[in-house]
Structure formats: structure tokens, C-alpha cells
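Student: Let me see the structure of the following:
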Amino acid sequence: MPLKTGKSIGLLLLIQVSALAVPLATMPFLTRVLGPSSWGHLAAIQALAITLAIIVEYGYQYTATRSVSLARDSPDKVKGIIGDVFGAKIILSLVAILVAIGLYFLVPSFQESGALFIAGTIYAIILGWSPLWYFQGVERLETAAAIDVASKVLSAVWIFVAVRQPNDAVIVLGAQACLTAAATAWNISRMMRGAGLPTIRMSRAGKSLLEGFPLFLYRAVVTIYSAGSTAVLRGISTSIETGNYANADRLTTAAKSLVVPVGQVMFPKISRLHAENPADAKKLMMKSLVGVTVPFALAATAGIFLSPWLLPLFFGPDYGVTIPIFQILCLTLPLVAASNVLGIQWMLAKGREKAFNTLVVSSALASIVTMLILVPQLGGVGMAWSVIVAEGLLVLTMILYAVFSRE
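Tutor: A predicted model of the protein is given here:
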């Protein structure tokens, strides 16, 4: 692996790990201080925030990174890309706010704390505006990564100092939103100093949205039936049941997120290789497939066998139901790794957007049907199995497409 590629993956892994490891570090504290009910409600709003943030982010961490990487020798083109992305994000932010308002009035459980819901919505918008895609595209991630990681560490410190009782759940999202906003504003100002002040043309934003739709669809669907499943469960179950599911989901989501930086770095490289040397592109994709799937399968096996001893130590004695849910969700680790490589690094890199969209939507529909059948009877366990169905079907159909499309 070239030095620059390894460095890029390492920096993105650092950002990704901090995004989930720092919140994970606060979980044993929060599950005990907030208690099962308040923790479950907070976890649901946090999951909703992550899901809404996907609307604003829209897959630009892939598509905009690729565009900037290809145009970085032309300052005017880079400035134009930034303007297009910013214009699109203004539209997407409004869409996310409208979705949040609709959910607030449609789902009574979200109305338990209006302040917490508002904080979650603001946090979602801020998350979606991260400009790390620019710094990755120009291969100047070091300082941006340091700022991003520092904001997450400081938010954890704020939480440990300020949260003392179940009613303090809003402080958690407030700390995360404020410090993420500071880091995002700082990195955007650094981007402006490097690229110049962009001109935002809303007419061009529409074109940018169309180009980024396939990756947005994939990330939105995967987020909804993974991280978003906690918010969905809160809408149809108790906060205590949601808290147990959220514990298992947070741990497995943290592990699954580690495959994202690999895809972010490999996607533009494999895209270029498809045009220059398809055989080399296939070899690189296969190496990536083995390189991420095998470690994730080993991690899943370890998680299944060790969870009965480790989870009670981590979350406390009030979350025993977390264990079987976690064991089921561990099965998603190698599935997500495989779908990320086969979908993003192969199908989308080859320009097979239509087939990719069909497979993603089909898996999402299967997840919804399974969810409607299993969740009313099994609660969090049923939600976990619905995620397995979606991920398994997606990987299976991608493999079948690769075999029968003769490509």
C-alpha cells in the first residue's frame, strides 16, 4: 500500500474512532447516572441525530472528496466544488429540519423532552456540515483531524463534569453540539483560507445533489436500519427496551464504522483504476475485500463469546437484555465490511449506480417487512434480526450481481 494511502486511512481511522470511541467511553458513566429510562431516551435522540446528519452530509465525504482530489491542481475548480457542496447543504439542512419537525409531531415518545429533541436536531445539522472531505481531497488532513478529535475529547470531559442526574441528558447533546460546532467552524475557516471564498449558485447545487444521490441512498439506508433502528425502536417500544438495544447497537456500530475510512480512501483510487487498468482495479478490490472482511469476522466471533462476561462490567447490572441483542448484531460486522467493498469500491466505482440502488432499496424493504413482523413480538431482539436480514440480503445480491453480470 502506498505511503500516502496508508497515512490517509490512518488519519480517517483516527477521526472515525474518536467519533465513536469517545462517546463509548462515556457510556458506562451515562448508563449508570442517567438510569435505563433516561439513557434509552437520550440514545434514541442521538441515533436520530446521526440519521438526520446523513441527509445533510449526503455522501459528499466520497463524491466531493473524489472531485476535489481530481481538481486540486485547479484552484478555480476546487472553489466551484466547494460552492456547489455548500449550496446543496443549505437545501439539505432545510430538508433535515422539516423531517425532524414531522417526526416530532408524528412520534409521541420524541415529545417527552422538547429541549433534548431540539438539541439533537441542531447537533445533526452541525455534523452534516463537516468539511473533512475537502482536507481529504487535498491530502491535508493532519490539522483538521486534530481539531475534530480534540472537540470530541473535550465534549467527553464536559459530560463527565456536568452530568449528575437523569434530568441532565440534555447536557450530553448540548456539549456534543457546541464543541462539534466550534471544530466545524474552525475547519471551514481554514478551508476558506486555503481555497478562497466560494460562490454559491443554487442552480448548480441541484446537479451536485443528482450526482451524489447513489452514495446518499446507500448511506441513508444503511444508517436507518443500523444506527437509526434505535430511534425507530423508541417510537414503538419503551425507553428501557430502547436503552438495551442502543447499548448493543453502539458497540457494533463503533466496530462497523472502522471500514468507512478504507472505503473513503479506496473509492477514488479504484474509480481511477477502472478507467486506466480494470484488471488492477479488480485485484485491488479483492485485496480490500479480504483485508476488511476477515478481521471483522474474527471480531464478531470474539464479541459473541466474550459478551456475557464483558457487557455487565461495561454497562452495569441493569442491562442484561443487551447481551443477546449484541450477540445477534455481531453477525453484521463481516456483512457490513463485505457490502462496503462490493458496493462502494466495486459497483459504484464501476458506475453501476442503477443496479446498486436497486439492491440497496430491496434490502431496505426486506428490513422493514421483517421489522414489522418481529419487533412487536420480540422487541430489541426482533430489531436486531431485521438488521441481519437487510445486511445479509444486500451482500448476497451483490455477490449474485457480480457473478451473473459477467463483469
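
Student: going forward, measure contacts between C-alpha atoms and count neighbours the same way
Tutor: OK.

Student: Helices along the stretch 51-200 of the chain, start to end?
Tutor: 60-71, 75-106, 114-128, 132-137, 142-162, 169-195 (DSSP state H, counting those that start in this stretch).

Student: could those go into TSV alongside distance to S288?
Tutor: Listed next are these as TSV, based on distance: least, CA to CA, whole Å:
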stretch	distance to S288
helix 60-71	17
helix 75-106	29
helix 114-128	27
helix 132-137	20
helix 142-162	24
helix 169-195	30
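
Student: Now render the ones you listed as a markdown table, adding distance to M383 and mean neighbour count.
Tutor: Below are the helices of the stretch 51-200 of the chain laid out as a markdown table (distance: least, CA to CA, whole Å; neighbours: other CA atoms under 10 Å):
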| stretch | distance to M383 | mean neighbour count |
| --- | --- | --- |
| helix 60-71 | 29 | 22 |
| helix 75-106 | 20 | 18 |
| helix 114-128 | 23 | 23 |
| helix 132-137 | 33 | 24 |
| helix 142-162 | 29 | 18 |
| helix 169-195 | 25 | 19 |
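
Student: Now do the residue lying closest to L342 once chain neighbours are set aside: how many residues are near it, please.
Tutor: Of all residues not flanking L342 in the chain, M398 sits nearest, at 6.6 Å (CA to CA, 6 or more residues apart in numbering). By other CA atoms under 10 Å, 21 other residues sit near M398.

Student: what's whichever strand or helix holds M398 packed up against?
Tutor: Assigned by DSSP states H and E, M398 belongs to helix 380-404. For helix 380-404, the packing partners by 3 or more CA pairs under 8 Å, 6 or more residues apart in numbering; DSSP states H and E come out as helix 228-236, helix 239-256, helix 322-330, helix 332-340, helix 353-378.

Student: Let me know which of those is the nearest to A71.
Tutor: helix 353-378 (22.6 Å; CA to CA).

Student: Let's compare: structure for the following, please.
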Amino acid sequence: MAVGLGIMQGGSSLWYFQGVGKPVRGVAVEAFGQLTALGLIMMFVVDGHGLLLALFFQLIGFAIVCGLGGCMMFAQVGFRAPTMRSLVTSLRDTFPLFFSRASVVIFSTASVFLMSVLAKPQDAAVYGASDRVIGAFTAFLSPLASIMLSKLVGETSRDRLRGLNLSIIMISTVAFVYSMITVFLLFFSHTLMSFLFGAQFKEGGDVLNVLALTLPIIAANTVMGAQVLVSLRMDKYIAITLSGAAVVSLVSTFLIVPNYAGIGMASSRIITEIFIFLCYSFLILRARKAPG
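Tutor: From the prediction side, this is the model:
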């Protein structure tokens, strides 16, 4: 079922609607499918024993996204069977883009596996629960990013400097909004963890406090990487940066987690996100100073 979820995620038509300048339509389809899945989960899943049912409802949500989005896409462009030559050409030309997207999950996934080895099971569980809370907030960045990207690509293609100045405004605005969310989490982290996962996870509030500090940085990195650098056709540099982040994450996890468990893992996440932020900032400033 998890494999099916992965395939469905890759089958979204969101990128098509971004490419034709209609990102809101793609986001609407994504939101409809996900909200449908969320509604089903809230109605029928009452405890941890309903995990498989929850995954099945998620699968339904993604199926709606793929089915409805696919129908809308093919209604506009029609369906043509690709040739082997066109498939090979597409894979070759889009590999840097694919690799930059795949690199996003490399450092976080590798670090989680390393933590499971270095920390106690209960510490890993507490960190995982805290990370789910952060993930719920960062999930809003995906549809927001889809709308932003089309705007940035248009501005950058017409006037490079104006597009970069607009990107700085977007980065600052998104980071500010997520800073407010961070303040909220810092005040209510223990209560939130206890409410969502039970009293036994209340201690996870300390881990959530540290993870909350990453929210403004993650938000800024998402805009800088997935929007600004993509609009500048710098996918290769995104992949290089995130590959370096994987190394930073693994090293910091190995050094910190054995002594500080979940808080150490959260601290490693902060270090990694700061590394990405500094690299992206350097690339954007260099592009801003470049002629043309």
C-alpha cells in the first residue's frame, strides 16, 4: 500500500498545470483529493489499529488527484502514445530536475535510519511524533509553492533582477508567517503533543520546541530552492547543495544523537537547514549580481 501511495504521488498532474500557467487549477485538484482523504480518516479511523484503513483512505485521495487531474489534462492536450526515443530523450533532459527533487529526501531519510540505530526506540518514537507535527505545517508549502513558481518564472524570464527582487519579498513574507507559527508551537508544544498523541508523548514537547525553530528556515529554503533556483534553471546546484546537506545531517546526527536523543536529532535538523539556507542564499546573491 505504501508503494501504491508513492506511485500515486508521482502521478499527479500538478506539474503540467504549473507548466501551462494554471497552477491554481492543479492545486485545487490536489487539495480536493487530500481533503477527501482527511475527511474519511477523521470519520472512520479512531485509533492506531486503523492504520491500514488510514493508508487506504490516503490511497483513495491520491487516486482522486491522479484520476481527476489526468482527465483535465488529457481533455486539453489529448493522449498520444510516446515513442521509445521520446521517452529516452525526456529522461535524459529532465534527469537533473528529477535528481534535485530526489535529493530533498536523501538527508532526512538517511538521518532517521541512523537515529533508529543510535537512539532508544522510545526516543525515536517521540522524535517521529514531533516531526509529524512539523510536517503538518510544512505541507502547506507545497500548494503555495506551485502558485509562486509560475509567478517567479514569468517575472524572471521578463526581467531577471525584478524576478529576484520579488523572490526576496516572497522569502521574507513566508519566513515571517512561519515565525509566527513557531511562536505558537513554543508556547503550546507540550499541550499539543499530549492532545495529539497521548500523555505518554507529552515529553516530546521539548523536541517539538527545537524542531519548531526550523520552520522559518524550512519555509525560506522551500521558496529559495523549489521556486527561485528552479526558475533560474539551477537544478544542478540544488542537487549538489542537498547532497552536501545529506553529509552534514549524517555527521551531525552521528555526533549529537547518542548523547541527546530526540533533541539531538532536532538540533541536527537545524544545523542541516542552516547549511541549506546559506548555500541557497549564496547562489541567489551570485545570480543577482551576475550581468543579464
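
Student: Find me the equivalent region of stretch 210-220 of the second structure in the first structure.
Tutor: Residues 328-338 of the first structure are where stretch 210-220 of the second structure lands when matched by TM-score structural alignment.

Student: quick revisit: contacts for the helix holding M398 of the first structure next, please.
Tutor: 225-226, 229, 233, 241-242, 244-245, 324-325, 328-329, 331-332, 335-336, 338-339, 342-343, 359-360, 362-364, 366-368, 370-371, 374-376 (CA atoms under 8 Å, 6 or more residues apart in numbering).

Student: what residue of the second structure matches up with the residue nearest to L342 of the first structure?
Tutor: Per TM-score structural alignment, M398 of the first structure is aligned with Y280.

Student: Would you agree I41 of the second structure is in contact with A54?
Tutor: Yes. Checked against CA atoms under 8 Å, the pair I41 of the second structure and A54 is within contact range at 5.6 Å.

Student: Could you find the closest non-adjacent residue to I200 of the first structure?
Tutor: Here the residue nearest I200 of the first structure, using CA to CA, 6+ apart, is G83, at 4.5 Å.

Student: What separation do you get for the one you found and R140 of the first structure?
Tutor: As judged by CA to CA, to the nearest Å, G83 of the first structure and R140 of the first structure stand 19 Å apart.

Student: How about L313 of the first structure?
Tutor: L313 of the first structure is 40 Å from R140 of the first structure, by CA to CA.

Student: got it, and V290 of the first structure?
Tutor: Relative to R140 of the first structure, and taking CA to CA, V290 of the first structure is found at 28 Å.

Student: how far away is the nearest residue to W158 of the first structure once chain neighbours are set aside from I97 of the first structure?
Tutor: Counting by CA to CA, 6+ apart, the nearest residue to W158 of the first structure once its immediate chain neighbours are dropped is A175, at 6.5 Å. Note on A175 of the first structure: its distance to I97 of the first structure, by CA to CA, is 20 Å.

Student: Now do stretch 254-274 of the second structure: distance to the chain's middle.
Tutor: Offset of stretch 254-274 of the second structure from its chain centre (CA atoms, centre = their mean, to the nearest Å): 19 Å.

Student: Which strands or helices does the strand or helix carrying S108 of the second structure pack on?
Tutor: Element membership of S108 of the second structure, judged by DSSP H and E, is helix 84-118. If you count contacts as 3+ CA pairs under 8 Å, 6+ apart, helix 84-118 of the second structure packs onto helix 235-289.

Student: quick one: the helix it packs on to helix 84-118, angle?
Tutor: 90 degrees (axes from the mean of the first three to the mean of the last three CA atoms, to 10 degrees).

Student: now the angle from helix 235-289 of the second structure to helix 121-138?
Tutor: Using the same axes, to 10 degrees: helix 235-289 of the second structure against helix 121-138 is 50 degrees.

Student: sorry, back to before: what residues are up against the residue nearest to I200 of the first structure?
Tutor: P198, T199, I200, R201.

Student: Out of those, the closest to L116 of the first structure would be?
Tutor: I200 (32.5 Å).

Student: residue in the second structure matching that closest one?
Tutor: By TM-score structural alignment, I200 of the first structure lines up with P82.

Student: Give me the neighbour count for that match.
Tutor: P82 of the second structure, neighbours per other CA under 10 Å, totals 8.

Student: measure the residue positioned nearest the centre of the first structure to K256 of the first structure for me?
Tutor: For the first structure, the residue nearest the mean C-alpha position is T223 (6.1 Å; CA atoms, centre = their mean). Going from T223 of the first structure to K256 of the first structure by CA to CA gives 11 Å.

Student: M285 of the first structure now?
Tutor: Applying CA to CA to M285 of the first structure and K256 of the first structure gives a distance of 18 Å.

Student: Please apply the same query to E391 of the first structure.
Tutor: 12 Å.

Student: which residues do these two both contact?
Tutor: V336.

Student: Out of these two, name the residue with the larger neighbour count.
Tutor: Neighbours were counted for E391 of the first structure and for K256 using other CA under 10 Å; E391 has more, 27 against 19.
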